[in-house]
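> Here is a sequence together with a model predicted from it:
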Amino acid sequence: MTAIAGFRDMVTRNVRQSGIFIAFVLIVLLFSFLNSNFLSPGNLTNIVLQYSYILILAIGMVMVIVLGQIDLSVGSVVALTGAVAGVLVIRHGAPWWVGVLAALVVGVLVGMWQGFWVAYVGIPGFIVTLAGMLLFRGMTYRVLDNVSLSPFGGTYYDIANGFSTNGWFGGYGVDVFTLVIFAIAVVGYAVSQWRTRRGRIAYQQVVESMPIFVGKIVAIAAVVMWFGYQLAQYRGLPNVLILLAVLIMAYSVITQRSVFGRHIYAIGGNLNAAQLSGVKVRVVTFWTYVNMGLLAGVAGVVYSSRMNGAQPSAGNMFELDAIAAAFIGGASTTGGVGRVTGAMTGALIMAVMSNGMQLMGVPQSIQQMVKGLVLLLAVAFDVWNKRRADAR
């Protein structure tokens, strides 16, 4: 009975995470059925380029939400950091890397400012970042003098619009370099999953059967290689996809395997217990907001590069997309639950829905309504899961 109970817990404890992957697949299949161009190489590349900054923001946002806080200012910070880069690179002719560095520094300073008020003064993150949303938007208008700046051009433009390819094109117009990179990623994923499985077995934890384990790896590898093949047929590997891959791998390790990441989950799961256990709550909270500011700076660089300019209205509603991505991807409204991979899936669902509805010519008003309903259902599912767990 113990083994059966353990297996049942293994299957049900991550039902939200598993369900969101299934939902993502179903949404992709739906739009591919409604529009034959949805899974074309050009459109898949377009999805990566257009929504990369939301995925970057979602990484930091899920950490803030796991902590039990929120950040409503990230859209304004994206605008401000892009504005600073624009003034330096476009107006003053500074090298592209100076603009990037300045944007990141501004993002870190913003994170330190908000982290101080939340962690050390004790003001709720909702209030601090709501004030920040207004404050940094106003600063953006001041920095840009209420006008847009363009174009960046050159290397800065290539950050979000360029492609990493070495010209290894086969006779059928497929970039071999892109396929090699995706193949390496698949092998790395398989090795990581195998090591994780062996570790769980060593600690006598319940794992799925070998056929199921192998089938899961094969299925994921097939999807990843198919996606890589589609990109290889178009223009190769987007630079921004490499940046995203690095961030996802790094923050997956930080959140799941580092002391800092475990402390974030401990604080969000039970603040009092974390304090009694010796967790430095204020320090962890402060650096979580600093990290959010840094990632908002990265997103600001990517967005301004993609738009090839800096606009006072940039980043409008980005905070809501990032928050929605985290909640749709499995984060809990009460903190302590959520993963980077889940947030990425949630962000991809938002991106796929937006892109699919745009291809179908759905009015913007209807698109907003659909996104709102999806977010509401995701949170309702979280509440339902908690009540079911409490009833056991």
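It's in.
> From now on I want contacts and neighbour counts done on CA atoms only, so please keep to that.
Noted.
> in the helix or strand residue 100 falls within, what counts as buried?
For residue 100, the host element (DSSP states H and E) is helix 96-116. Neighbour counts over helix 96-116 (16 or more other CA atoms under 10 Å) mark 96, 99-108, 110-116 as buried.
> do the same with stretch 190-200
190, 197.
> For the helix holding residue 100, which outside residues touch it?
Helix 96-116 is contacted by residues 77, 81-82, 84-86, 88-89, 125, 128-129, 132, 155-156, 285-298, 300-301 when judged by CA atoms under 8 Å, 6 or more residues apart in numbering.
> got it, and stretch 156-170?
Contact with stretch 156-170 is made by 49, 96-97, 174-178, 235-240, 302-303, 305-306, 308, as judged by CA under 8 Å, 6+ apart.
> which residues of the stretch 151-300 of the chain fall in strands?
Assigned by DSSP state E, counting those that start in this stretch, the stretch 151-300 of the chain shows strands spanning 163-164, 237-238.
> Out of those strands, which gets nearest to residue 140?
When those are compared by CA to CA, strand 237-238 sits nearest residue 140, at 28.7 Å.
> name the helices or strands packed onto the closest one?
With contacts taken as 3 or more CA pairs under 8 Å, 6 or more residues apart in numbering; DSSP states H and E, strand 237-238 sits against helix 41-66, strand 163-164.
> Of the ones you listed, flag the one that's most buried.
Mean neighbour count (mean count of other CA atoms under 10 Å) peaks for helix 41-66 among these, with a mean of 24.
> and the angle from the following helix or strand past that one to helix 96-116?
Once the chain leaves helix 41-66, the next helix or strand it forms, by DSSP H and E, is helix 74-86. In terms of direction (axes from the mean of the first three to the mean of the last three CA atoms, to 10 degrees), helix 74-86 departs from helix 96-116 by 150 degrees.
> And the helices in the stretch 101-250 of the chain, which stretches?
Here the stretch 101-250 of the chain has its helices, by DSSP state H, counting those that start in this stretch, at 125-144, 154-161, 176-202, 210-234, 239-257.
> Quick one: neighbours of residue 217, just the number.
18 (other CA atoms under 10 Å).
> just the one 10 residues further on next, same as before
Close neighbours of residue 227, defined as other CA under 10 Å, add up to 17.
> Look up how far residue 210 lies from it.
Distance of residue 227 to residue 210, given as CA to CA, to the nearest Å: 26 Å.
> next up, a second structure to put side by side with the first:
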Amino acid sequence: MSVAPTNADLALDGSAAAGLPPVGQSPRRFTINLRQSGIYIAFAVIVVLFTILTDGDLLAPQNISNIVVQNSYILILAIGMILVIIAGHIDLSVGSVVATTGAVAAVLTVNHDVPWPLALLITLIVGGLIGAWQGFWVAYFGIPAFIVTLAGMLLFRAVNYMVLDNQRVGPIPNEVQTLANGFTEGYLGNIGLGALGGADLLSLLVGVVAVGLLALAQWRSRSGRLKYGQVVEPLWQFAAKIAVAAVVVMFIVVQLARSKNLPWVLLLLAGLVLVYSVLANRSVFGRQIYAVGGNLQAATLSGVKVKSVTFWLFVNMGVLAAVAGIVFAGRLGQGNPTAGTNAELDAIAAAFIGGAAVQGGVGKVVGAITGGLIMGVLNNGMSLIGAQSETVMLVKGGVLLAAVAFDVWSKRRAGATR
């Protein structure tokens, strides 16, 4: 015989009395967190808008490929920048470091005939040393990162000029150019896609694997929250979210497979996103980054080695700037004195548009990538419709201001409702 629950039973965890779903169960109604999902909604709106304005040219196979290749180095920088901003710092020097490391790679391979694998390794070490130099002044000498990296922006631009003797050096070896501009071969041949024509089978299989890994990661995350009694979205909403993500990923992959297959730099970028997402979300170092940015005093009292975390964050930023420098130099086919100009602004904008908080402690790697793609789509879409450069700058500036204003507004709203 079943016994109806009493009021005391319903109020054991306070959820029923408060009108909330029981702990560990999903609410039945549709829920959405604008602070977490707003960036993806905005990205979708921008893509749809420019698809209409360009009569579908924005989503043409060749154009999607161009967006990925042209913005790859900014997206690489955004991965490092989001971690620096989460910790409550900023790095204004990355554009100059991109130029300097690209110059080092070009001079080593072209002027000194250093084998390209060794040259790239040396370039990454140089980037790490640059990051260590700046990290020392920020972490152990106590100079604000804004000042240190502002000085670095000037210093390393000058170093770039000296390394290149203020002239272009090239051509860089084909292997490096292939990393930046090349595409995977059709190892398994093409298959027919009806009205869409043929597409590379290997690229399609990569897309299917990517969708599977995404679904698995999201399912494990949801299961973990349920295990600890946290409220999650309804199962149908979760499934719909995965389905939408799968459609988007496979659409992009199909378009790339119809064009020139997957860009090598996209595979590099995907690997970096995977590694740094795991680092930020599932490692001790990642939790320490959020702790330092969220509450510096509490992190210190909790035993976090704040100086060490800050130092290694800037070392990491230097290495990623070197990766971006190699990619950019490979794309140009040469070392260029003007390389990386304003790259720091685009990387910082990508991080803030992608959901990073001005005060630190908040942000995701995937969000920074989405923010970088928004900037890339804006640049590309407005170029396709023939917009003037000043119009592009006005729109990008407005989008950045709106993103930061939304972050500030959401925090005030959350504080007012507590």
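Arrived safely, thanks for sending. All values derive from a computational prediction rather than experimental measurement.
> Now restrict the contacts of helix 96-116 of structure 1 to buried residues only.
77, 81-82, 84-86, 88-89, 125, 128-129, 132, 156, 285-298, 300-301.
> before we move on, the earlier item: can you redo the strands of the stretch 151-300 of structure 1 as CSV with distance to residue 346 of structure 1?
Listed next are the strands of the stretch 151-300 of structure 1 as CSV, based on distance: least, CA to CA, whole Å:
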stretch, distance to residue 346 of structure 1
strand 163-164, 25
strand 237-238, 21
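> which stretch among those strands comes nearest residue 36 of structure 1?
The nearest among the strands of the stretch 151-300 of structure 1, by CA to CA, is strand 237-238 at 22.7 Å.
> Looking at the strands of the stretch 151-300 of structure 1, spot the one closest to residue 260 of structure 1.
The nearest among these, by CA to CA, is strand 237-238 at 31.2 Å.
> Residue range in structure 2 corresponding to the closest one, please.
Mapped onto structure 2 using TM-score structural alignment, strand 237-238 of structure 1 covers residues 262-263.
> Now tell me what touches the matching stretch from outside.
Residues contacting stretch 262-263 of structure 2 (CA under 8 Å, 6+ apart): 65, 68, 69, 181, 182, 183, 184, 203, 253, 256.
> what residue of structure 1 matches up with the second one?
Yep, that's residue 68 of structure 2 we're talking about. Under the alignment (TM-score structural alignment), residue 68 of structure 2 pairs with residue 48 of structure 1.
> didn't its match look like it was pressed against residue 242?
No - counting by CA atoms under 8 Å, residue 48 of structure 1 does not reach residue 242; the two are 10.8 Å apart.
> Find residues that contact each of the two.
Jointly contacting residue 48 of structure 1 and residue 242 under the rule CA under 8 Å, 6+ apart is no residue at all.
> Onto which residues of structure 2 does stretch 120-139 of structure 1 map?
Alignment of stretch 120-139 of structure 1 against structure 2: residues 140-159, by TM-score structural alignment.
> what sits against the spatially most central residue of structure 2?
Nearest residue to the geometric centre of structure 2 (CA atoms, centre = their mean): residue 369, 2.7 Å. Shown in contact with residue 369 of structure 2 (CA under 8 Å, 6+ apart): 75, 78, 79, 350, 351, 354.
> Closest one of those to residue 385 of structure 2?
residue 350 (22.6 Å).
> residues near the closest one, how many?
Neighbours around residue 350 of structure 2, by other CA under 10 Å: 30.
> Surely it is in a helix?
Yes - under DSSP: H, G, I helix; E, B strand; the rest coil, residue 350 of structure 2 sits within a helix.
> Structure 1: which residue goes with that one?
Aligned partner of residue 350 of structure 2 by TM-score structural alignment: residue 325.
> how far away is its match from residue 121 of structure 1?
29 Å.
> And for residue 93 of structure 1?
Applying CA to CA to residue 93 of structure 1 and residue 121 of structure 1 gives a distance of 40 Å.
> Neighbour count: these two, which is higher?
Using other CA under 10 Å as the criterion, residue 93 of structure 1 and residue 121 rank with residue 93 on top: 13 against 10.
> who touches that one in this structure?
So residue 93 of structure 1 contacts nothing (CA under 8 Å, 6+ apart).
> Which residues are in contact with residue 51 of structure 1?
Residue 51 of structure 1 is in contact with residue 351, counting by CA under 8 Å, 6+ apart.
> And for the one 10 residues further on?
The neighbourhood of residue 61 of structure 1, defined by CA under 8 Å, 6+ apart, consists of 70, 71, 292, 322, 323, 326.
> and with 10 Å instead?
55, 67, 69-72, 74, 288-289, 291-292, 295-296, 319, 322-327, 331, 340, 343 (CA atoms under 10 Å, 6 or more residues apart in numbering).
> Next: residue 301 of structure 2.
The neighbourhood of residue 301 of structure 2, defined by CA under 10 Å, 6+ apart, contains no residues.
> just checking, residue 230 of structure 1 touches residue 38?
No - between residue 230 of structure 1 and residue 38 there is no contact under CA atoms under 10 Å: 11.8 Å.
> list the residues that contact both of these two?
Common contact partners of residue 230 of structure 1 and residue 38 (CA under 10 Å, 6+ apart): residue 44.
> So what's the residue count around the counterpart of residue 110 of structure 2 in structure 1?
Here residue 110 of structure 2 is matched to residue 90 in structure 1, going by TM-score structural alignment. Neighbourhood size, residue 90 of structure 1 [other CA under 10 Å]: 20.
> Dump the contacts of stretch 262-263 of structure 2 to CSV, plus distance to residue 215 of structure 2.
Converted to CSV, those look like this (distance: CA to CA, whole Å):
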residue, distance to residue 215 of structure 2
65, 25
68, 23
69, 26
181, 30
182, 29
183, 26
184, 25
203, 19
253, 17
256, 22
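> for those, which one is nearest residue 164 of structure 2?
Of all the contacts of stretch 262-263 of structure 2, residue 164 of structure 2 sits closest to residue 181, with 22.7 Å by CA to CA.
> Residue in structure 1 paired with that closest one?
Applying TM-score structural alignment, one finds that residue 181 of structure 2 aligns to residue 161 in structure 1.
> Now do the same for residue 38 of structure 1: its match in structure 2.
Here residue 38 of structure 1 is matched to residue 58 in structure 2, going by TM-score structural alignment.
> For the closest residue to residue 60 of structure 2 other than its chain neighbours, list the residues it contacts.
Once flanking residues are discounted, residue 60 of structure 2 sits nearest to residue 255: 7.2 Å by CA to CA, 6 or more residues apart in numbering. Shown in contact with residue 255 of structure 2 (CA under 10 Å, 6+ apart): 59, 60, 61, 62, 63, 64, 65, 196, 199, 204, 261, 262.
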